[in-house]
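> A predicted structure for the sequence below; I have some questions about it.
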Amino acid sequence: MAALPQAQQPPDDARPGLPRGARLGVDVGMARIGLAASDPDGLVATPVETVPRVLATPGKQGGSTGKQTGSQTGSQTGRQTGSQAGRSAQGTTADVARIVAEAAERFAAVVYVGLPRHLSGKEGAATADAREFAARLVVALAATGERAEVRLVDERMTTVSAHQALHAAGRKTKKHRSVIDQAAAVIILQSALDAERAKGERAGELVEVETVHDTHE
């Protein structure tokens, strides 16, 4: 069976200003989540696994508000409600918990989550879903003491590129479904690694979650 495609390794030069540490790449889908990881130097993205998606049912949490900030280009801050982002460690869904476990095992410095904007740059339902997932991931990482950052990176055309990469690797189209999410995660992560290398700083929007107290009964 043909091997899952792996990103091409860039020249081995240092990333100024960035500490060592593995990076994770996450492709959030409605049914499945693709997971990829890099080496500690952040040179090459490789596939890890496909994680079944668990769609969380928002409830009254009254605990946290998630916000995303554009650390590089002054992106606008996006806020999310406590019912979206404010989930306790006990309420963490299995898919989020799996990514947190992988981050802990690899001592990950950053988790890059793909942000599926429209080609026009506008955001839709899938974008909101990715933002909500990223915010829950921040909460879960903090609850377990992990210091990995969560950052959102543009993933327009990622799925198309993933299918093309699988074709190039000799994968039959009917077998794409089992690995397409991993391939997309590899592309998301490698794009972020390439951006790190080019700019000497983390890629994308930093996701932060600030804790607030609900004053209403």
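Thanks, I have it.

> From now on I want contacts and neighbour counts done on CA atoms only, so please keep to that.
Will do.

> if I pick the spatially most central residue of the chain, what's in contact with it?
With distances taken as C-alpha atoms, centre = their mean, the residue of the chain nearest its centroid is V113 (1.8 Å). Neighbour list for V113: G25, V26, D27, V28, A130, A134, V150, R151, L152, V153, I188 [criterion: C-alpha atoms under 8 Å, 6 or more residues apart in numbering].

> burial count for the third one?
Right, D27. Close neighbours of D27, defined as other C-alpha atoms under 10 Å, add up to 30.

> so it sits right up against I187, yeah?
No: counting by C-alpha atoms under 8 Å, D27 stays clear of I187, with 9.3 Å between them.

> this is the comparison structure:
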Amino acid sequence: MTLEELAASTPPGTPWLGLDLGEKTIGVAASDATRMIASPLELVRKTKFTQDAEHVLKLMDARRASGLVIGLPLNMDGSEGPRAQSCRAFARNLQRLREVPVAFQDERLSTTAVERFLIDELDLTRKRRAGVVDRTAAAWILQGALDRLRDAGVR
């Protein structure tokens, strides 16, 4: 579904989670209940799909999150490669476990932007960046979706 459809299908006053699906980890971020601000939440080390999905669903329950925004790693020309297909498969398989409203957000260059921020603004070493990049990228992705909706006048 589109971000606009996600907003229309989830109750107002409920937060969303944002996911940055990597090969080895899942960065997780959460919005506030007003869906104005996204914050890094957690880094999940991937194991098996069912365990990973159950962990995400538990985080949704704990936060009373009503929807998910998943980063979609498009190629620079806008086409979808294997990583984007993997993200779509994760969403499809997650919805087999539970009906969860999901929208995708273009995440091109999100990790690069986050790494630059962590280096330039926070002066984090490579070792310290490793623990925060994916969850911060998830917040970057979710914040981009929230900003896009706000700019379009959608709440």
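Perfect, thanks for sending it. These numbers were taken from a predicted model, which means no experiment stands behind them.

> if we can go back for a sec, save the contacts of V113 of structure 1 as a markdown table, and put in distance to L166 of structure 1 and secondary structure too.
Formatted as a markdown table, the contacts of V113 of structure 1 follow (distance: C-alpha to C-alpha, whole Å; DSSP: H, G, I helix; E, B strand; the rest coil):
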| residue | distance to L166 of structure 1 | secondary structure |
| --- | --- | --- |
| G25 | 18 | strand |
| V26 | 18 | strand |
| D27 | 16 | strand |
| V28 | 19 | strand |
| A130 | 24 | helix |
| A134 | 27 | helix |
| V150 | 27 | strand |
| R151 | 26 | strand |
| L152 | 24 | strand |
| V153 | 22 | strand |
| I188 | 15 | helix |
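
> I26 of structure 2: what's its closest spatial neighbour, skipping adjacent residues?
Counting by C-alpha to C-alpha, 6 or more residues apart in numbering, I26 of structure 2 lies nearest to V44, which is 5.0 Å off, once chain neighbours are set aside.

> how about that neighbour, what's its match in structure 1?
The alignment partner of V44 of structure 2 in structure 1, by TM-score structural alignment, is V51.

> Can you report how many residues neighbour that match?
Neighbour tally, V51 of structure 1, other C-alpha under 10 Å: 22.

> Does anything pack onto the helix or strand where it lies? Which helices or strands?
Assessed by DSSP states H and E, V51 of structure 1 sits inside strand 45-52. Where contact means 3 or more C-alpha pairs under 8 Å, 6 or more residues apart in numbering; DSSP states H and E, strand 45-52 of structure 1 is packed against strand 32-38, helix 94-106, helix 180-199.

> Can you tell me what Q95 of structure 2 aligns to in structure 1?
So Q95 of structure 2 corresponds to V138, using TM-score structural alignment.

> Is that match in contact with E208, as I believe?
Yes: with contact defined as C-alpha under 8 Å, V138 of structure 1 reaches E208; the gap is 6.9 Å.
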